[in-house]
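Chemist: I'll drop the sequence and a predicted model, then ask my questions.
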Amino acid sequence: MRVSVALFTADLRVHDNPVLHGALREAESVVPLFVVDSGIREAGFATPNRAAFLADCLADLDAVLRARGGRLVVRRGEVVQETCRVAERTGAGSVHLAAGVSGYAARREERLRAALAEAGRELRVHEAALTVVAPGALVPSGPSGPSGGGRGKDHFAVFTPYYRRWREEPWRAPLAAPRAVRVPRIRSAGLPTAASLAPGAASPELPAGGETAARRRLRLWASGPLADYAERHDDLAGDATSRLSPYLHFGCLSPGEVARRALEARGPGADAFVRQLAWRDFHHQVLAARPDAAHRDYRPRHDRWRHDADEIAAWREGLTGFPVVDAAMRQLRQEGWMHNRARLLTASFLAKTLYADWRIGARHFLALLVDGDLANNQLNWQWVAGTGTDTRPNRILNPLAQALRHDPDGAYVRRWVPELAAVQGPAVHRPWRLPGPDRAALAYPDPIVDLDEAAARFRRCRGS
């Protein structure tokens, strides 16, 4: 009986999963394998929020597989070693894996391929399992590197030309979920708990993980709120985004299926939402081509970053004295998630208003975001800091202007900053301007920086 291994990584689903589909098509019996990777924990990527969400995802994946006659096989240890052991003990001729884009994923794939080949087995890598369009599928024809005309030799360095090509590219046809999964006899460790994956408590309002929850949220989103996305996606208080990012990060949803479902709805809301999925693919193709962009400036600006420990601590704790920044940072701690517009303005505040190294902010976000994705997190931070792919690298998002535009009556601020709950209307964004007695009654800090002085300092230091 032919056996293959489907090695799950960031594709924790059975619907439209090329890895599982390929393994089932090739063999009569399949080992759906997940390895609790000791390397991830040692590298510091295991955090309480993502650990709790991952535990949910794995429990749900196991339940979905059991409903089809199978089960999830769990091992703990080094991924290459454990995968090879499973392949040897089951006599599997091949291992199927989704292509990753990080340097870590590339090294894992290389080592796994070599180890399997030494034992006479094959590694089959599925390129478009984690994105709508495979990271290396769109290569610009123009010359030059990242700074020339927005094009690199091996990837697009500017979003707009990439998006035009992305929309023209034929998408992979979606794959049906298998009706049955037959698993050979093989030992499995128990499903991991959140505590076994990472120490510490998760954010109290973390969403439930797993494909079942993901598909439920997708149905609700596509059937109604999606239509208004173009008009409302920046509304901080309205919370009118899909909140699908954690499920996309863990692969509980196929991004290709999500894009197709959105376009079936038609209209400006669907187009605007699909454009955001293209941004996700864009960042994946950049990181696949430039893995060091996870920690090095994609476009160096020779910044002389400041490091004021008190200012950075105030930013982390949501005590900057700028209510919309503080509301966003507190939402992050409470939910393990932050509205996209809030991510932009808090990142701009740290990197440009405080002129602190973007890597400090990126690490903090990765420590708390349940959707903390290396490609999207690091490259969005670089975009905001002006060291990445932004064609206007010296733009500064003014937190007051952003607040008045995207939270005009202050509802978002009052939700997350209880000290200001009694301040009505847009005045909540400038509590330092309240009359003396009213200001004195608020247990809320003064601004830690003057915005005009900070903007002038940034322009002077950046040399713009």
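Modeler: Perfect, thanks for sending it. Numbers count the residues shown, from 1 in each chain.
Chemist: contacts, neighbours, all on C-alpha from now
Modeler: Noted.
Chemist: all strands for the chain, in order.
Modeler: 3-7, 29-37, 73-77, 94-98, 122-126 (DSSP state E).
Chemist: Nearest to A401, out of those strands?
Modeler: strand 94-98 (42.6 Å; CA to CA).
Chemist: Tell me what angle the closest one forms with strand 3-7.
Modeler: 20 degrees (axes from the mean of the first three to the mean of the last three CA atoms, to 10 degrees).
Chemist: Not counting its own residues, what contacts strand 94-98?
Modeler: 3-11, 18-20, 22-23, 87, 121-130 (CA atoms under 8 Å, 6 or more residues apart in numbering).
Chemist: about what we covered before: looking at the strands of the chain, which is closest to G321?
Modeler: Among those, if distance is taken as CA to CA, the winner is strand 29-37, at 40.9 Å.
Chemist: ok, and here's another one to check against it:
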Amino acid sequence: MSVSIALFTADLRLHDNPVLRAAQRDADEVVPLFVRDEGVRAAGFDAPNRRAFLADCLHDLDAGLRARGGRLVVREGDAVTETCRVAHATGARDVHVAADVSGFAHRRERRLREALEADGRRLHVHDAVTCVLAPGAVTPQGKDHFAVFTPYFRRWEGERPRDVLPAPRAVSVPESAESGALPARSDVADVSPRLAPGGEDEGRERFRRWTSDGVDAYEDRHDDLPGDATSRLSPHLHFGTLSATELVARSRSRGGAGAEAFVRQLAWRDFHRQVLAARPAASYADYRTRHDSWRRDERAATAWREGRTGYPVIDAAMRQLREEGWMHNRARLLTASFLTKTLYVDWRVGARHFLDLLVDGDIANNQLNWQWTAGTGTDTRPNRVLNPLTQAKRFDPDGGYVRRYVPELAATDALRGGRVHTPWKLPAEERRALDYPEPIVDLTDGLNRFRVARGLD
């Protein structure tokens, strides 16, 4: 019996999984393998929220495989070493894996290829598994990647993605493939109390519900903070429990302005991946330097992290992050702009905190969105500053989002409606009774400081 290995990474699903289908096509039996890579921990990316969500995903994947006669093989250690051990124990000649864009993934792929080839085995890397179009699938003339989203999207939109694959009906796994125990969410400490559950079944059901009652209004409501009208599918895209290719196909089939707006967001995800693939250093260095001399203000950074800046919409967003391991997209823009431009603190400080807590903490999306907001990335208006009061009045006009996450303001009758965004305007006696800080910075002062720092004045 011939054997191949399907090495799962950020594609923890059975539906539309080219890696698993190719591994099955190559051999009589397949080893569905996931390695809990010690390199992820060593690099500081094994955050509790993602570890807990991953545990859900692996349990769900194992259940789906068992329903088809198979099982998930889980190992722990160095991904290259463990994959080679499984290949040797089962006699597998071929290993299949999804391509990825991070420097970590590229190093893992190179090491794995070298180790397998040295032992007479082969590595097959599959594009367009974790994205719709592979990085480099569309490029501008004479360049290796698009640096601006709009022309990228025009090309992206005109391409035909690969066909969506059905889930396998049966999976045959060799008995010689030994597995460790599946991790459990309950074993992970310091998890956000309202972290959403993970797994392919959960992701598919969430997408089904959202397409039935949410996507049609997405174009008009995706920035509505209290309405919470986004899909919340980003964790499932990060772990690959949902296929971006399938989401695009099903959204285009549905049609309408909301579905088109959702597809555009998936294109942004691909855009960031092709930027990072071409410029790996953008994960830690300015994509386009502005020669910033960032302030080192730990007091301000701590207030920002803790949701104690004195600006309610910023504080609500930061508390949502800690409570749920997730944050509304509009809120991500506001908090990033506030840290990098109003406080003029290095974008890497914010990006690191987001990666510590976000269940969808993806290097390409996180780092490049932070750079976009900081003005060091692909934004064609690098010096724009989002005023938190103006944004709050527009996207949380009645203060529902703030009251949801800042309970000390929700309990104050004098802060009904939109007044909750300016608690410093309360009479002195009522203000003193609040356990809520004064604004950490005057917005005008912060704007002026930023403009001077960037040489705009």
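Modeler: Right, received. Where do you want to start? The structure displayed is predicted, hence computed values, not measured ones.
Chemist: What TM-score do the two superposed chains give?
Modeler: Overlay of the two chains. TM-score (TM-score structural alignment, normalised by the length of structure 2): 0.98; 452 aligned residues with a CA RMSD of 0.9 Å.
Chemist: Among the contacts of strand 94-98 of structure 1, name the buried ones.
Modeler: 3-11, 18-20, 22-23, 87, 121-130 (16 or more other CA atoms under 10 Å).
Chemist: Could you report the neighbour count for R172 of structure 1?
Modeler: Residues near R172 of structure 1, counting by other CA atoms under 10 Å, number 15.
Chemist: Does it touch P255 like I think?
Modeler: No - with contacts counted by CA atoms under 8 Å, R172 of structure 1 stays clear of P255, the gap being 10.8 Å.
Chemist: Now for the two: what residues contact both?
Modeler: V132.
Chemist: and the longest helix seen in structure 1, what does it pack onto?
Modeler: Counting by DSSP state H, the longest helix found in structure 1 is helix 268-289. Under the contact criterion of 3 or more CA pairs under 8 Å, 6 or more residues apart in numbering; DSSP states H and E, helix 268-289 of structure 1 touches helix 159-168, helix 229-232, helix 255-265, helix 374-385.
Chemist: Now do it against helix 374-385, angle only.
Modeler: Going by the same axes, to 10 degrees, helix 268-289 of structure 1 makes 100 degrees with helix 374-385.
Chemist: in structure 2, what residues pair with helix 268-289 of structure 1?
Modeler: The aligned range for helix 268-289 of structure 1 in structure 2 is 257-278, by TM-score structural alignment.
Chemist: Mean per-residue distance, the matching stretch versus structure 1.
Modeler: Following the fit onto structure 1, the mean deviation recorded for stretch 257-278 of structure 2 is 0.5 Å by mean CA distance after the TM-score superposition for structure 1.
Chemist: quick one: that stretch to chain centroid distance?
Modeler: 12 Å (CA atoms, centre = their mean, to the nearest Å).
Chemist: residues of stretch 264-276 of structure 2 that come out buried?
Modeler: Those would be 264, 266-276, for stretch 264-276 of structure 2 by 16+ other CA under 10 Å.
Chemist: K341 of structure 2 -> structure 1?
Modeler: Per TM-score structural alignment, K341 of structure 2 is aligned with K352.
Chemist: Number of residues surrounding L345 of structure 1?
Modeler: Neighbours around L345 of structure 1, by other CA under 10 Å: 22.
Chemist: Distance check, it against D310 of structure 1.
Modeler: 20 Å (CA to CA, to the nearest Å).
Chemist: for the counterpart of N380 of structure 1 in structure 2, what are its contacts?
Modeler: Aligning on TM-score structural alignment places N380 of structure 1 opposite N369 in structure 2. Contacts here follow CA under 8 Å, 6+ apart; on that basis N369 of structure 2 touches G377.
Chemist: can you check the one 10 residues further on too?
Modeler: The neighbours of D379 of structure 2, taking CA under 8 Å, 6+ apart as the test, are 148, 372-373.
Chemist: could you dump these to CSV with distance to A170 of structure 2 and neighbour count?
Modeler: Formatted as CSV, the contacts of D379 of structure 2 follow (distance: CA to CA, whole Å; neighbours: other CA atoms under 10 Å):
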residue, distance to A170 of structure 2, neighbour count
V148, 44, 14
W372, 44, 22
T373, 46, 28
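Chemist: before we move on, back to that, export the buried residues of stretch 264-276 of structure 2 as TSV, with columns for distance to A189 of structure 2.
Modeler: TSV is the format used below for the buried residues of stretch 264-276 of structure 2 (distance: CA to CA, whole Å):
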residue	distance to A189 of structure 2
R264	36
L266	32
A267	35
W268	33
R269	30
D270	33
F271	34
H272	31
R273	31
Q274	35
V275	34
L276	32
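Chemist: re the thing from before, and for the match of K341 of structure 2, the neighbour number?
Modeler: 27.
Chemist: hang on, it packs against P393?
Modeler: No - between K352 of structure 1 and P393 there is no contact under CA under 8 Å: 10.4 Å.
Chemist: who touches both of those two?
Modeler: With CA under 8 Å, 6+ apart, K352 of structure 1 and P393 have common neighbours A385.
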